[in-house]
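Engineer: Next comes the sequence, and after it the predicted model I'd like to discuss.
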Amino acid sequence: MTESATDEAPGLRERKRRRTRASVVSVARRLTLEHGLTGFTVEQLCDEVGISRRTFFNYFPSKEDAVLGHPDEGLPQAILDAFIDSGRTTPPQPLLDALADLFAAFGSRMAITREEYEAMSAVLHREPHLLVRMAARTESKSQLLTDLILEREGLPADSPEARVATFVLGGLARRSFDEFFAEGNPLSYGEVFRRNIDALRYLFPSPSPSPSPEAAGGLPVPENQDTA
């Protein structure tokens, strides 16, 4: 299953660059699964892909980065701006709804197959130390999301709400990836993520507003009036 979207079709040069990069990643992961990360050299990887060592380092700074793949290019600024602006409408869009839209937009731009996802999972199982490097990549994205929430909600920089939201939504995103790539899943990533957001709402429902005295069938009590 593949889910991807781009703003416009890439040119010939860009398509060739993407194919080369994808080949490097694919071969790097296969060699890692067959021999371990220390069981092959960059030169051997280049020979299999059919590129020079110089070309390799134009794409990746190290063998480990090739195995992990190229970092995501991120979301267009227009999508990030729309997330922030959604908190300034009248009434503002609820934060959970805005976050669901943001993650769905991210999912719509993914370009990874189930086979690639499974290969990456197998690599991390064999070479668990790569999780540290992957976590460093994730940290910058987490900080970006935290900053976006702070700006949208108008919260001070030391407010814990944005950090907690980032932590919880990050966990939902990872769980949604597993469900999205599960065998037989018919849903898009956005649909899977929204389903998990709905589960979060069920666990932590918003309190219902208290009815006014008039709505409850009574009359308002004038201020400073003795009710005895």
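Structural biologist: Sure thing, it's come through. Numbering: from 1, shown residues only.
Engineer: drop to CA atoms for contacts and neighbour counts, all remaining ones
Structural biologist: Will do.
Engineer: What segments of the protein are helices?
Structural biologist: Using DSSP state H, the helices of the chain run over residues 12-35, 42-49, 53-59, 63-68, 77-85, 95-108, 114-126, 130-153, 160-180, 189-203.
Engineer: among these, which is the most enclosed?
Structural biologist: Ranked by mean neighbour count, the helices of the chain are led by helix 63-68 with a mean of 21 (mean count of other Cα atoms under 10 Å).
Engineer: name the helices or strands packed onto that helix?
Structural biologist: Packed against helix 63-68 by the contact rule (3 or more Cα pairs under 8 Å, 6 or more residues apart in numbering; DSSP states H and E) you find helix 12-35, helix 130-153.
Engineer: Check it against this one:
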Amino acid sequence: MTTEGRRDRRKRQTRATLSLTALRMVAERGLDHVTVDEISEAAGVSPRTFFNYFPSKDEAIIGDQLVDGGRIVTRLAAVPPQVPPLAALRTALAEVLDEMQAHHDLWVLRMRVVECHPTLLPRLVSGGAQNERAIAAALATRLGLPPDHDHPALVSAVAGAALRVSMGQWVRSGGTRALTDLVDEAFAALAAGLPPPPAGT
């Protein structure tokens, strides 16, 4: 592994440690009873290091979005152009979904903390909307459509909704079903025009 690769890995580890520490402390004490200094001390870093990764305590709790728009855009560009938009997005999401599955406990804790502290929701929604716009712009380029065309925006929005619903199912099931399977089913339903589910399901 290169020096740059090791540096990137350490940064990801530090970021993940700060986010998990913040989540655990807030889950135990409540949002208003945890400070950046306390999070930093518990994570073994200085407050200055904390602010190198997150601009605020709330951002550390929210952590990485369900979809990192820039990362997905990069992977989307590598998918062959003949692949339909939804299938291309599913391919671009593969690595992110694998990482989420590997950190199931973290995502469960994050969702529970957000549910208990609704003031965090606007940040989560805002970040999701920004990501959807970035992905819509990439889809427009991929399809040769104007940046303001409705179709790429619609594809990005429904794909984001499918991911969020799948994530909720995954968390509620305790991870008994693979997140990738749930996302595959949701994307397949979208591609099929959202037919009604079979009776009894």
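Structural biologist: Received, thanks. Keep in mind it's a predicted model, so treat the numbers as computed, not measured.
Engineer: Tell me how the two chains score on TM-score.
Structural biologist: Laid over one another, the chains give 0.79 as their TM-score (TM-score structural alignment, normalised by the length of the second structure), with 188 aligned residues with a Cα RMSD of 2.6 Å.
Engineer: Show me what residue 60 of the second structure lines up with in the first structure.
Structural biologist: Aligned by TM-score structural alignment, residue 60 of the second structure pairs with residue 66 of the first structure.
Engineer: dump the residue contacts of its match.
Structural biologist: By Cα atoms under 8 Å, 6 or more residues apart in numbering, residue 66 of the first structure lies in contact with 24-25, 28, 60.
Engineer: Adding distance to residue 191 of the first structure, write the helices and strands packed on helix 63-68 of the first structure out as TSV.
Structural biologist: Below are those laid out as TSV (distance: least, Cα to Cα, whole Å):
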stretch	distance to residue 191 of the first structure
helix 12-35	27
helix 130-153	20
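Engineer: Residue 100 of the first structure: which of those helices is closest?
Structural biologist: helix 130-153 (12.6 Å; Cα to Cα).
Engineer: related to what we said a few turns ago, if we go to the second structure, which of the contacts of residue 66 of the first structure are intact?
Structural biologist: Mapping the contacts of residue 66 of the first structure onto the second structure (both residues aligned by TM-score structural alignment, their matches' Cα atoms under 8 Å) leaves 24-25, 28, 60 still in contact.
Engineer: any idea how far residue 163 of the second structure lies from residue 193 of the second structure?
Structural biologist: Going from residue 163 of the second structure to residue 193 of the second structure by Cα to Cα, to the nearest Å gives 16 Å.
Engineer: again with residue 28 of the second structure
Structural biologist: Relative to residue 193 of the second structure, and taking Cα to Cα, residue 28 of the second structure is found at 43 Å.
Engineer: swap in residue 130 of the second structure?
Structural biologist: From residue 130 of the second structure to residue 193 of the second structure the distance is 26 Å (Cα to Cα).
Engineer: go on, residue 84 of the second structure?
Structural biologist: Look at residue 84 of the second structure and residue 193 of the second structure: by Cα to Cα, they are 14 Å apart.
Engineer: now do residue 31 of the second structure
Structural biologist: 41 Å.
Engineer: rewinding a little: tell me which of the helices and strands packed on helix 63-68 of the first structure lies nearest to residue 51 of the first structure.
Structural biologist: helix 12-35 (8.6 Å).
Engineer: Pull the residues that contact the closest one.
Structural biologist: Contacts for helix 12-35 of the first structure (Cα under 8 Å, 6+ apart): 37-40, 45-46, 48-49, 56, 59, 63, 66-70, 116, 119-120, 122-123, 126.
Engineer: same thing with stretch 68-81 of the first structure?
Structural biologist: 21, 25, 60, 102, 105-106, 120, 130, 134, 137, 148.
Engineer: Can you tell me how far residue 57 of the second structure is from residue 110 of the second structure?
Structural biologist: 13 Å.
Engineer: Actually, residue 101 of the second structure.
Structural biologist: Taken as Cα to Cα, the span from residue 101 of the second structure to residue 110 of the second structure is 14 Å.
Engineer: How many neighbouring residues does the aligned residue in the second structure for residue 155 of the first structure have?
Structural biologist: Here residue 155 of the first structure is matched to residue 145 in the second structure, going by TM-score structural alignment. By other Cα atoms under 10 Å, 14 other residues sit near residue 145 of the second structure.
Engineer: Next one: residue 145 of the second structure from residue 71 of the second structure, what distance?
Structural biologist: From residue 145 of the second structure to residue 71 of the second structure the distance is 21 Å (Cα to Cα).
Engineer: how about residue 98 of the second structure, what does it touch?
Structural biologist: Per Cα under 8 Å, 6+ apart, neighbours of residue 98 of the second structure: residue 180.
Engineer: And it, how far from residue 179 of the second structure?
Structural biologist: 8 Å.
Engineer: just residue 149 of the second structure next, same as before
Structural biologist: 31 Å.
Engineer: Please identify which of these two sits among more neighbours.
Structural biologist: Counted by other Cα under 10 Å, residue 149 of the second structure and residue 179 do not tie: residue 179 has more neighbours, with 22 against 12.
Engineer: which residue sits closest to that one, ignoring its sequence neighbours?
Structural biologist: residue 170 (5.8 Å; Cα to Cα, 6 or more residues apart in numbering).
Engineer: OK, contacts around the one you found?
Structural biologist: 176-179, 182.
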